[in-house]
Every structure is written in structure tokens, then in C-alpha cells.
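1. quick one, what's the 3D model for this:
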Amino acid sequence: MKLQQLRPLLLAALAATALGSALAVHAGEAEIRKNLGRIPQFAKIDEVTKAPLPGLYEVRVNGFDIFYTDEQGNYLLQGSLFDLKERRNLTEERVAKLSEVAFDKLPTKDAIKMVRGNGKRRLAVFADPNCGYCKQFERDLMKIDNVTIQLFLYPVLGPDSVTKSRNIWCAKDKAKVWDDWMQRGVMPANAECDTAALTRNREFGQKYNITGTPTLIFADGTRTPGAIPAAQVEKQLSAVN
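-> Just a heads-up that it's a prediction; the model follows:
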């Protein structure tokens, strides 16, 4: 048989193999979901996909929590999967990828915009006015120039955080009142206005699993939690802007 005659048969065989593989994955996912459902306290499963290790499946719940199971869902593992040859934490990389937030999708209308220098570089910060680490970070952030900062008030530390965030958001000069409080301890004056933006910030943070403050989001969507030093902020800004 000539090559031209074999080609359609080969393509059909490849298509059948791909379809069979897809059906097997789907069947495996259904069985995994069914069997893991035997655990009453297990969260609703967001996604089941093949893990990098053959025979292992990744089970994602609560948006960013990763578990591993076999292809029947009879065993469940919690922890990090490492590629020892490449010296990579595959679970950590996966969570980092899932945690990315497209910078251009950030609801900047609900943020306080602060421009320093030429403002060409971009950084978003979720912060609580009563967060000690946020105050430390704000002092370090003053060393960074040529950046536009989108500050999202994220009051998650109690009722007083909500009150202070309201007073800052409703101030005539939001950025100045924020800086005065965070860096100099000048209490924000009482102010009233529409604070729906603060509610939307909390909803956004819950959706994207922002669980601590400060949380930084860089222009490439990468997220960094915690009060990192100015040198690290500078390095990440330079890498992505």
C-alpha cells in the first residue's frame, strides 16, 4: 500500500487514540469526583486534571487549594509535588500560576492612585490601615520612584479597619490622608461618602484568595504576599515593566 493510501488510515487511528484518551480522562474525573465525595467535609471540587507524575491527578478546591489522588480517587494526598531532577516545587508553581491576576483587569476605579516620578512602572497593593506590616511596607515603598501605585483599601482586620478605610476613602485627598496615617500616625478625620468600593475590594479579594495584607500584584500578574523589602520590589518592578 502506498504512503498516500496509508495517510488517511494513520490520521483516523491517531484521532481514535486521542478520542479514547479524552474519554478515559473524562471517565477518570467522574470516578474521582464520585469517590472523593465520600469524604463529607471535603470541599466542592473546582477542577480535576492530570498531574505531572503519571498515574496522579491534581484536585483543585476553594480556588487555590491543591490535592493529589490516584485515577480512581481512592487515595488522597496533601502536600507539595517536587521535580527533584529540575529542583522545582511543582505545586508551588501551580498555585502561583493560579493566583495570577491580570493587571489590566484590576478594578482601579476602586483604588487610590499614587504616581511617583514618571509613573511608568505599575504596582497594585491591597492593604489594611491597621496592618503593622503594611505600615512597614509603606515606609519602604517611599524609596521606590517612577511608579504608579494602585492602592486598594482592604479592611479585613476588624470594624476599626472598616472605619479608618471609610475615612481615608471619603477624604478629599485620599493619598495624603493614607500617607499621613500609615507613616506619621495622623488619625484620619471622620468622613462620609459612598463606600461601595470598599465592599467590592473585599469581594474581589475573596474571589482571588487574597488572605493577608499587604498583598502586591505586579504588571505581569504575579502576586507577592507580605512586606517585602524595597530592593525586592525594585527588582520585580524592573523585571516586568
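
2. all contacts plus neighbour counts: C-alpha atoms, from now on.
-> Fine.

3. tell me how far the residue nearest the centre of the chain lies from Y68.
-> Nearest residue to the geometric centre of the chain (CA atoms, centre = their mean): S99, 2.7 Å. Look at S99 and Y68: by CA to CA, to the nearest Å, they are 19 Å apart.

4. max-length helix in this structure?
-> When the chain is parsed with DSSP state H, its longest helix is helix 3-36.

5. isn't the residue nearest to the centre of the chain up against G205?
-> No. When contacts are counted by CA atoms under 8 Å, S99 is not listed as touching G205 (11.2 Å).

6. and for the closest residue to I112 other than its chain neighbours, the neighbour number?
-> The shortest distance from I112 to any non-neighbouring residue, by CA to CA, 6 or more residues apart in numbering, is to L151 (4.9 Å). Number of residues near L151 (other CA atoms under 10 Å) recorded here: 20.

7. one more to put side by side:
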Amino acid sequence: MKKRLLILGLALAVMGTVSADVDNKISTALEKKLATLIPGQTPSSIKTSAIDGLYEIAYGAQIFYISEDGKYLLQGDMIDLESRKSLTQEAAKSGRSEIMKSVKDSDTIVYSPKGKTKHTITVFTDIDCPYCRKMHEEMKGYNDAGIAVRYMLYPRAGLNSPAYKKIVSVWCAKDPAAAMDDAKLKGKIDSKTCENPVQRHMEIGEEIGVTGTPAIVLEDGSLIPGYRPAKDMARMLNNKVKVSSK
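-> Predicted coordinates for the structure are as follows:
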């Protein structure tokens, strides 16, 4: 658990601890207890949970529960049996959204619509992933539907692998978006090196639950694994807007 939390340093640096609806004395005591368990990391939020005496602790998209006396720490899904929804996953979604907001467009490769942007999705992608290539072939369809696509770089084979070197070469090109087109659609890659955000992208992906590519993160923090056709994605996003506006 400590190893996974340590990679969050940069993302959590932009977040202070939010102690919503929690008595200040309890919040302070729990923070001190957590500091002994996870040195060097501050929770992004401490909130009351649906169960009396149990508090929800968020480290970005990682959710835990701790007893008021600080003796018991729990990890797992809390399910509301009436709504059949996971309260834990809803909290994780919120944390995931905050982490994504901390990633600047300038640290991603962005494909924007020519007209108005209706939605923005962030996609963890790999050069060698067949379904990443299939998704990239539909980029015009995404953009025509008003969907901006932000690519974060996630070579599944790991750091210093051939896939890593390919994706670094794309990032270091004079025009990364054009280089990504060439790499995914033509298999053409000019080898280059430079300072790059690939390792940080991989760390963020691990933290928010990415286990493969492509992995799509919506603006509300929802994580959608795998490829989605442009028409299906547009329909899903438009339906989400309709539901949230009711």
C-alpha cells in the first residue's frame, strides 16, 4: 500500500486535506494516526462515511476507511444496498477527476475539434496496442462529435522498453500529434530523446486504476477500460450531460 501511495506525491501536492463534516479534533487525530502509517503523505480528504463512527479517507483515487479511534483501517467497497451503488467507487471517481484536473494540456498530446468542444476525454495510450491504433483511426469521428482527446502516454511494457522508446520519440518530435499519427497509422517513428512526462503518466495511470490500454477517463472521473467507437462515446457523453442536468 505504501508503494502505491508514494507515487502520488506530485498529484497530491496540489490538494490540501479537505475535512468535510468532520470535527476538527477528530480530523487532527486521524491525520496524526495516518502520518504514522503512511509517512510523508497527506490525505486529500477526510469525510464522514455512511456508517457511524467510520471515516472515509481519500488519497487521490485511493479510498480507505478508518475507525474514529484510529484503531482499524479498512479497504474495500462500501455498497449502498438500496441504490446498489458502490459509495467507494463514487468517491474514487471524484478523486480521479481531481488528479486529472492537475494534468495540464501542455503535458499531454491533444486532438481538439475544429468547432466547439462539447466534451474532453483523457486516454492512456500505447503505440503498440492494437485497440489504441483502432481508436486513433477514429480520431476524426471523436473530434467531429465535439470530443477533445487528451493522450497520456502509457507504454504497457514499462520503462526503457521498446514501446517506451517509441512513445518518447513521439513526444520529442517537433509536432507530437503528427508524430503520433505517423506512429499509429503508418508505423513510422523517428527515434528521438528529450525530457518527457512518460514516467509521471505511468505513475498516474497506476494510481487511478489503469490496467491496460486504451483506458479512457471522463471529466467526472469515470474510468472506462478499452476501446469505444466514436459514435458510442458521443452517445454516452451526451446522455451523461442529460442526466446531470435533470
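
8. what comes up buried for stretch 31-47 of structure 1?
-> Within stretch 31-47 of structure 1, the residues that count as buried by 16 or more other CA atoms under 10 Å are 31-33, 36, 45.

9. closest one of the residues you listed to K164 of structure 1?
-> For these, the closest approach to K164 of structure 1 (CA to CA) belongs to I45, at 37.3 Å.

10. residues in contact with the closest one?
-> Contacts for I45 of structure 1 (CA atoms under 8 Å, 6 or more residues apart in numbering) come out as 33, 59-62.

11. mind redoing it with 10 Å?
-> 32-33, 36-37, 59-63, 65 (CA atoms under 10 Å, 6 or more residues apart in numbering).

12. can you check I38 of structure 2 too?
-> Applying CA under 10 Å, 6+ apart, the residues contacting I38 of structure 2 are 1-3, 5-6.

13. try 8 Å this time
-> I38 of structure 2 neighbours (CA under 8 Å, 6+ apart): K2.

14. all helices for structure 1, in order.
-> 3-36, 90-99, 132-141, 159-169, 174-184, 196-207, 230-240.

15. indicate which one of those helices is closest to V125 of structure 1.
-> helix 132-141 (9.5 Å).

16. pull out the buried residues from that closest one.
-> 133-138, 140-141.

17. just send the residues you listed back as JSON lines, with distance to M182 of structure 1 too.
-> What follows is the buried residues of helix 132-141 of structure 1, written out as JSON lines (distance: CA to CA, whole Å):
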{"residue": "Y133", "distance to M182 of structure 1": "10"}
{"residue": "C134", "distance to M182 of structure 1": "8"}
{"residue": "K135", "distance to M182 of structure 1": "5"}
{"residue": "Q136", "distance to M182 of structure 1": "8"}
{"residue": "F137", "distance to M182 of structure 1": "9"}
{"residue": "E138", "distance to M182 of structure 1": "7"}
{"residue": "D140", "distance to M182 of structure 1": "12"}
{"residue": "L141", "distance to M182 of structure 1": "12"}
